[in-house]
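Q: Return atomic coordinates for the entry below.
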Amino acid sequence: MSTKDRDPGVDDAIRALLLLMPRLVGRAKRLRIPDELQSLALAPRHLSLLSYLLFDGPMTVNELATRLEVAPTTVSLMVGELSRKGVLERREDEADRRRRIVSITDEMLPAIDGWLARGAAAWRNALAPLTPEQRRMFIDTLHAYELGVADES
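A: Model prediction:
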């Protein structure tokens, strides 16, 4: 890109983000995992699944798969793994006995809530002052960045 094609405002924003993003990632990595969850070897995909169940409540494997944008078989494997470890439980749906509802176990709920609540509160504080359109633009921008970085690998 030649110097004349550059937008100083965009370049200033990029510089700010180049400083901010490593700090955000560093802070996220330093979030202390509760003792009850230390031995579970949780991956980022588990964090997303647990976040949905914590903030949106119990749901089916298909609902989780839709939200996580993965195949139901992938979610089913994760749910099975976390169920064996005592983190999640599956129960029959009273409205449709063919369906299984997935939820966080009562024993693990306090630890998971304590672990994830601070991040959710920080996002709420950051996003609440924005209009719905601004929030959508922010999320779309992060998605575009994610795709751009993924294309480079």
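
Q: contacts and neighbour counts: CA atoms only from here.
A: Noted.

Q: Go ahead and list the helix or strand containing residue 150.
A: helix 132-152 (DSSP states H and E).

Q: Report all helices and strands that that helix contacts.
A: When contacts are defined as 3 or more CA pairs under 8 Å, 6 or more residues apart in numbering; DSSP states H and E, helix 132-152 packs onto no helix or strand at all.

Q: roughly how far out does it sit from the chain middle?
A: Computed by CA atoms, centre = their mean, to the nearest Å, the chain-centroid distance of helix 132-152 equals 15 Å.

Q: For the comparison step, fold the sequence that follows:
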Amino acid sequence: MENELADLFLRAARRIRRHQSEKLAPLGLTPAQARALRVIVGAGGPLRMGDLAQRLGVVPRSVTTIVDALEASGLVTRTPDPASRRSLLVQPTDAGRAVRGRMAGIRREAAQEVLAPLSPEQRELLRELLTVVDDAARGPNGG
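A: Take a look at the predicted model:
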């Protein structure tokens, strides 16, 4: 039962990710770049590269590659951190914020396509169940 449930869950998640990737392609973003841009815009201010790596759950070297691509596309800028000369701060450009706004619609459309067979009540139940699983994984301190 648990194996079948895990397999079904993973297939649905992959289907959502595939739809998102297809819809993000015209924006010139990979899913990893899109995720990083969401975090950068959502930070509400300049973000240290190391903090970005931590929030994304990746090694700092991976963040450098992702931010390089976002910067080359004009979506983010990097500046030296005045508090630490060894650190860089990354922040979105106006173009980056605009693309982030478009991405929200793309994510919603991709999820709607995959979840279309579910009734509104079933979607709400799924949301509630996944919230329970997510809360349990975060533990009592939200981590």
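
Q: before we move on, back to that, name the surrounding residues that touch the helix holding residue 150 of the first structure.
A: For helix 132-152 of the first structure, contacts defined as CA atoms under 8 Å, 6 or more residues apart in numbering pick out residue 127.

Q: what do you get if the cut-off is 10 Å, keeping everything else the same?
A: 126-131 (CA atoms under 10 Å, 6 or more residues apart in numbering).

Q: OK, contacts around residue 121 of the second structure?
A: Residues in contact with residue 121 of the second structure (CA under 10 Å, 6+ apart) are residue 127.

Q: hmm, back to that, may I ask which of the contacts of helix 132-152 of the first structure has the most neighbours?
A: residue 127 (14 neighbours; other CA atoms under 10 Å).

Q: Quick one: neighbours of the nearest residue to it once chain neighbours are set aside, just the number.
A: Leaving aside its chain neighbours, residue 127 of the first structure sits nearest to residue 135 (6.4 Å; criterion: CA to CA, 6 or more residues apart in numbering). Counted with other CA under 10 Å, the neighbours of residue 135 of the first structure add up to 15.

Q: Tell me which residue is most central in the first structure.
A: With distances taken as CA atoms, centre = their mean, the residue of the first structure nearest its centroid is residue 48 (3.6 Å).

Q: Can you tell me what that residue aligns to in the second structure?
A: In the second structure, the residue equivalent to residue 48 of the first structure is residue 35, according to TM-score structural alignment.

Q: Tell me which helix or strand its match sits in.
A: Assigned by DSSP H and E, residue 35 of the second structure belongs to helix 31-42.
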